[in-house]
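Q: Sequence and predicted structure below; questions after.
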Amino acid sequence: MKKVLLLCLTMLFAFPVMAFAEGEPSAGQLHLAVDSVWVMLAAILVIFMQAGFALLEAGSTRMKNAGHVAGKTILTFGIAGLAFWAFGFGLAFGDGGGLNKLIGFGGFFFDGTEEQTTTYFASLSASLVPGAIKFLFQLAFVGVALAIAWGGFAERAKLSVYFVFGILFTVVIYPFVAHWIWGGGWLAEHGKQDFAGSTVVHLQGATAALAATLLLKPRLGKYNKDGKPNLIPGHNQVLSVLGVIILWIGWFGFNPGSTLTAVNDGFFGFIAMNTNLAAAAGGVAALLVSWLYFGKADIPSMLNGVLAALVAITASCAFVETWAAVVIGLVAGTLTFFTAQWFEKAGIDDPVYAFSVHGIAGIWGSLSTGFFASPRLVEIVGVGREGLFYGGGLHQLGIQALGVAVSFLFVFVLSYAILWVMKKTMGLRVTEEEEIMGLDISEHGTYGYPEQMKKSGSGTETLVV
């Protein structure tokens, strides 16, 4: 036995020597290997954000809908994965010939080979990471955008709506803005700065959520006859907190991963630091503002402040200095709190505050580089110009505002039109009886918390606590 063990150890230690004896890897090969592992890890972190969304949204909604809200996260990521592989990836990043400034075209049903990557995806050629890893990284971003959009559907949309709108969002809506900014389209030519997706990912998802919220109308019992809103609290703040922590961690794949390289003098670490500083500032700011406003420190407001700051710093993380990251986070946390209050009083029932957190903060984050983009960082990234506060004038701010306005209008009009047609043909909302019963039982035949729902009485609607 000892001899066998000695032989195994000898082979284990001898293997690297044997491998290198055949030819040591070049510096370029090592560079590519490190970059590939880093981007793959970043993609995994962003995909894991789906767990954060599942916990956050389930905790922020009522117990009778918890299983449905969490479960549809799996369903919709699967739908996005198939639709993006078939068409979305090629439309967003493919070479579009004469239409290339508006939309990509080519590389459909992506097979992951370098031949197809080289032939159709010149917009991704700045990175030498294998095409299959680039695809997974971009798929993770689509999944986040779609998860944000579903916030506007929560607690009242039919399950069938997720299938139809999920496919159409992934193929018909998302690829256009992604191509304009990241795929070599017309906004990229103008120097639109959106390092990791405040506009491409968050504003798109939030705008679709807003269209859905307006068409679906408020949940039963949300507003009194005089228009005064009632509180419909989520059933589990602990789940919501855990969801935000997972999302916060996932953002270290989202923003630093967008460098698509780890071998760049540690620049991805600087981006991670900016991301963390902004999140910290946003959470503290939102909690303090809620304390002043309500007289109590509101935990959901703090969670939304963290997420809003993360959304805002997503565009600017590579363009701004650390002090500006703190300012961006503080403003995002404060803006999100007050806009959430305003939307609710205006009769817009956004169950998880998707548009306040991802839309308003996405707009602010996109505009922020127009104020704070540092000359030295702009030179490193190589996109656009320095911001207003560094002597750049209004040029970059104007480009940022143009990108935000066009992206919002495009996504809102198209989302609203698609959902309006769906409402007239297949219907968007469950029946009143099914909504009272809860989507767990009406759509899936079982509750996420079967023992608790049996004890409380599944047919009783408890809207105000």
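A: Yep, that arrived. Numbering: from 1, shown residues only.
Q: C-alpha from now on. contacts and neighbour counts both.
A: Fine.
Q: any idea where the strands of the stretch 51-200 of the chain begin and end?
A: Using DSSP state E, counting those that start in this stretch, no strands are found in the stretch 51-200 of the chain.
Q: What segments of it are helices?
A: 66-83, 89-93, 114-120, 131-149, 159-168, 174-182, 186-189 (DSSP state H, counting those that start in this stretch).
Q: Just the buried residues of the longest one, please?
A: Taking 16 or more other CA atoms under 10 Å as the basis for neighbour counts, the residues of helix 131-149 that come out buried are 131, 133-149.
Q: now what about it, what contacts it?
A: Applying CA atoms under 8 Å, 6 or more residues apart in numbering, the contact partners of helix 131-149 are 36, 39-40, 42-44, 46-47, 49-50, 53, 73, 76-77, 80-81, 84, 89, 111-114, 117, 166, 169-170, 174, 201-202, 204-210, 254, 354, 358.
Q: which of these are buried?
A: 36, 39-40, 42-44, 46-47, 49-50, 53, 73, 76-77, 80-81, 84, 89, 112, 117, 166, 169-170, 174, 201-202, 204-210, 254, 354, 358.
Q: how near is the closest residue in space to H179 that isn't next to it in sequence to A86?
A: Nearest residue to H179, sequence neighbours excluded (CA to CA, 6 or more residues apart in numbering): A92, at 4.6 Å. As for A92, its distance to A86 is 12 Å (criterion: CA to CA, to the nearest Å).
Q: Second structure follows, compare the two:
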Amino acid sequence: MENNIYELQYAMDTFYFLVCGALVMWMAAGFAMLEAGLVRAKNTTEILTKNIALYAIACTMYLVCGYELMYGGGFFLDGIADVDPAAVLGDFAAREDGFQGGSIYAGASDFFFQVVFVATAMSIVSGAVAERMKLGAFMVFAVVMTGFIYPMEGSWTWGGNSVFGMFSLGDDFGFSDFAGSGIVHMAGAAAALAGVILLGARKGKYGPNGEIRAIPGANLPLATLGCFILWMGWFGFNGGSVLKLGDIANANAVAVVFTNTNAAAAGGLIGALLLAFVLFRKADLTMCLNGALAGLVAITAEPSTPTPFVATLIGFVGGLIVVVAILTLDKMKIDDPVGAISVHGVVGLFGLMVVPVTNDGASFGGQLMGAITIFVWVFVASFITWMIIKAVMGLRVSEEAEYEGVDISECGMEAYPEFTGK
């Protein structure tokens, strides 16, 4: 009878991992729709191509080498399908806490859940460099980012390794990032910021006297759909990071994480909506969308310990921050068409720093040390990579291609061929 219970727990936790991974995979569609809606019509096909291609590149590079660098799972995942049922049952039986213990699940389910996180980090980059980057340059960077840069910082945090053999963020500093406000989101934003700095702004975004010119997206219904898809996928992103479902305590923890994730997204949207109305006297939809995403990013570092009301407040503050961050980056002439650096970078940092408010096991010093380590590594490594790509093949399309739209120059087709407007 005991073995049957252990087998059921193994199956339940493995299945839960896989379902949550599938939800996170669906976030790739959310990023694609959000970014396609926020760029101009003439650049839609290229942004969609980037999003679906980066997902494939991330899956392949993480399989080839990324998982090994991050967790030591073996290059090419040889042997991941091998399982000894007797050994698994023995692992359960040998634990003093038995059924109530930590997660034991299929190794392949762990890889699947981890690989979709890598793709999420890379998806953040695609929107920030939209409308003027060469498709080939982006693909080359995706190979390096998903195969090396992200797995390295992931190995120092979730992987439990020391940073270049010097110190451990978890053991020495008590750094905590439940589902990746810093490890995934801020890392993706750091890589994006490095690319945007070298790439420069879109033509016409800033006037000769420094004035900021709005460049509206072509399809706000599509952008809104993308936001809803991301909102839904985030339940897998945060909920799956509990890593276990098959007992009362962890099932309750999953329910709390789902509730807090939803509450923070709602709070973020409300915060951004209110601040945008105060500043512009209008209900700015794009700020609402980014506010919801900001709330989600903010709660991702610790969705298990706040009360739902506190989670709402964390999201609300994240929504306020993202509006200010978007406006500030614009004034600094850092052109981010979709607000990705503000949502995932600035609010990702906020999410890390607010963890100690509800989690006694984390400290502000440890969180700051972790944030600095992640940002410096990803930004510097990405900057060097972007510079090499720029020297070898160039980063930016020609002025003519940018004017006509990168759909034609990079993909040879338009997303909306029935319309002639650019």
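A: Yes, it's here. All of these numbers come straight from a predicted model, not from anything done at the bench.
Q: about what we covered before: higher neighbour count, A92 and A86 of structure 1?
A: The residue with more neighbours, out of A92 of structure 1 and A86, is A92; 35 against 17, by other CA atoms under 10 Å.
Q: what does that one align to in structure 2?
A: By TM-score structural alignment, A92 of structure 1 lines up with M70 in structure 2.
Q: I figured its match hits M152, correct?
A: Yes: the criterion here is CA atoms under 8 Å, and M70 of structure 2 meets it with M152 at 6.1 Å.
Q: In structure 1, which residues correspond to stretch 267-281 of structure 2?
A: Going by TM-score structural alignment: stretch 267-281 of structure 2 matches residues 281-295.
Q: Please identify the buried residues of that stretch?
A: Buried-residue list, stretch 281-295 of structure 1, by 16+ other CA under 10 Å: 281-290.
Q: so what's the corresponding residue of structure 1 for S176 of structure 2 up against?
A: In structure 1, the residue paired with S176 of structure 2 is Q193, using TM-score structural alignment. Neighbour list for Q193 of structure 1: 315-316, 366, 369, 383-384, 400 [criterion: CA under 8 Å, 6+ apart].
Q: any idea how far Q193 of structure 1 is from T336 of structure 1?
A: Q193 of structure 1 is 22 Å from T336 of structure 1, by CA to CA.
Q: ditto for T118 of structure 1
A: Distance from T118 of structure 1 to T336 of structure 1, by CA to CA: 42 Å.
Q: of the two, who's got more company?
A: Set T118 of structure 1 next to T336 and count neighbours by other CA under 10 Å: T336 wins out with 29 against 14.
Q: Structure 2: which residue goes with the more buried one?
A: Under TM-score structural alignment, T336 of structure 1 pairs with V322 in structure 2.
Q: which SS class is its match?
A: Classification of V322 of structure 2 using DSSP: H, G, I helix; E, B strand; the rest coil returns helix.
Q: Make sure it is actually in contact with I341.
A: No: applying CA under 8 Å, one finds V322 of structure 2 not in contact with I341, separated by 9.4 Å.
Q: any common contacting residues for those two?
A: Contacts common to V322 of structure 2 and I341, judged by CA under 8 Å, 6+ apart, are absent.
Q: Where does the counterpart of S26 of structure 1 in structure 2 fall, secondary structure wise?
A: Under the alignment (TM-score structural alignment), S26 of structure 1 maps onto N4 of structure 2. Using DSSP states H and E, N4 of structure 2 falls within helix 2-38.
Q: Tell me the buried residues in that helix?
A: Applying 16+ other CA under 10 Å to helix 2-38 of structure 2 flags 6, 9-38 as buried.
Q: now the residue with the shortest distance to the centre of structure 1: how far from A80 of structure 1?
A: Here the mean C-alpha position of structure 1 is nearest to the C-alpha of V144 (CA atoms, centre = their mean), at a distance of 3.4 Å. According to CA to CA, V144 of structure 1 and A80 of structure 1 sit 10 Å apart.
Q: next SSE after the helix or strand where G319 of structure 2 lies?
A: Using DSSP H and E, G319 of structure 2 falls within helix 308-331. Scanning forward in sequence from helix 308-331 of structure 2 by DSSP H and E, the next helix or strand is helix 340.
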